[in-house]
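1. The sequence and its predicted three-dimensional model are supplied below.
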Amino acid sequence: MIQDKKKPLQPLTVNCFHCHTKEITVNYVFSSGRYSRKNNWGYWTENEEYENKWICDDCLVKLYRSHKWEFRRLIHTKKKQALFRQYIMKGIIDGQAEAVFITNVSIPARLAKKKKTK
């Protein structure tokens, strides 16, 4: 009998450093041998100052959808920006962000208006 079996590590429960209200559960990833870096702000910014700072999905989505220039300034590596976008589009980072641009004009009406002006 093997007594040396690895026990699964317990998930971390941390608070979002940005909004201070959300609790985040960070799971251990066996294939990489470390905790998931999806919510690790130090991973995205590549800044050692933020290495142990965790950010919730809602704050990440809000940054991406509402503050594009800040997103590009903070996450300056093109590879990380592309990965971040893929995580948002595939729903891996799944948060709620308020709509920034709300208008009563539907998209087809705006396109028709554009074609008339040309």
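-> Happy to help now that I have it.
2. drop to CA atoms for contacts and neighbour counts, all remaining ones
-> OK.
3. Hmm, Glu70 is touching Gln81, no?
-> No: the criterion here is C-alpha atoms under 8 Å, and Glu70 misses it with Gln81 at 11.9 Å.
4. who has more neighbours, these two?
-> Under the neighbour definition other C-alpha atoms under 10 Å, Glu70 and Gln81 were set side by side, and Gln81 has more, 18 against 12.
5. how close does the nearest residue to Thr13 once chain neighbours are set aside get to Phe71?
-> Once flanking residues are discounted, Thr13 sits nearest to Thr25: 4.6 Å by C-alpha to C-alpha, 6 or more residues apart in numbering. Separation of Thr25 from Phe71 (C-alpha to C-alpha, to the nearest Å): 23 Å.
6. okay, now the one to match up with it:
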Amino acid sequence: MGLTAPPLTGTSWGTAVVCKNLKWTSTIPRSLAPGNYLIRHELLALHQANTPQFYPECAQLVVSGDGTLLPPASYMYNIPTYASMTDPGVMIDIYSSTATTYTCPGGDLWSGFYA
């Protein structure tokens, strides 16, 4: 991701992309099975140590087409409990951390869309 520490810096943070483009663009893969979906996008502000700020947005989508792929149940996460407040990606102090990488909180991302 191009992030270094301390402090964690770089241009690959999602917030840097939003600030530069004033939007976030995502593509719904053609391989996704038709149906109703809830997509959640979130910015997580980490600029105050031990005081994470969550800025979630949701969109309801109706997908049509002839895709057949669905993520396994292990990739379905409950909102808002997908990440605990003790998750290292939530409670990191970006100004004094000795971390050299950052892992977003929550579970793994399903890459099956792009297989």
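-> Arrived safely. Keep in mind it's a predicted model, so treat the numbers as computed, not measured.
7. Superposed, how do the two chains score by TM?
-> Laid over one another, the chains give 0.24 as their TM-score (TM-score structural alignment, normalised by the length of structure 2), with 52 aligned residues with a C-alpha RMSD of 4.8 Å.
8. how much space between Leu83 of structure 1 and Lys115 of structure 1?
-> Distance from Leu83 of structure 1 to Lys115 of structure 1, by C-alpha to C-alpha: 35 Å.
9. of the two, who's got more company?
-> Using other C-alpha under 10 Å, the more surrounded residue of Leu83 of structure 1 and Lys115 is Leu83, with 12 against 8.
10. sec struct for the more buried one, please.
-> helix (DSSP: H, G, I helix; E, B strand; the rest coil).
11. How about Cys19 of structure 2?
-> helix.
12. For it, the count of nearby residues, please.
-> Cys19 of structure 2 - counted by other C-alpha under 10 Å - has 10 other residues nearby.
13. now it: how far from Leu43 of structure 2?
-> 12 Å.
14. can you check Leu61 of structure 2 too?
-> 20 Å.
15. what's around Gly89 of structure 2, how many residues?
-> 19.
16. Look up which helix or strand it falls in, please.
-> helix 88-91 (DSSP states H and E).
17. buried residues in that helix?
-> Gly89, Val90, Met91 (16 or more other C-alpha atoms under 10 Å).
18. Next: stretch 82-91 of structure 1.
-> Phe84, Ile88.
19. For my notes, confirm Tyr55 of structure 2 occurs in a helix.
-> No: using three-state DSSP, the secondary structure at Tyr55 of structure 2 is strand, not a helix.
20. Pull the number of nearby residues for the residue nearest to it when sequence neighbours are not counted.
-> Of all residues not flanking Tyr55 of structure 2 in the chain, Leu43 sits nearest, at 5.0 Å (C-alpha to C-alpha, 6+ apart). Neighbours of Leu43 of structure 2 under the rule other C-alpha under 10 Å: 14.
21. Show me what the strand or helix carrying Leu43 of structure 2 is packed against.
-> Leu43 of structure 2 is located in strand 35-45, with elements delineated by DSSP H and E. Applying 3 or more C-alpha pairs under 8 Å, 6 or more residues apart in numbering; DSSP states H and E, one finds that strand 35-45 of structure 2 contacts strand 53-63.
22. for the strand it packs on, packing partners?
-> strand 35-45.
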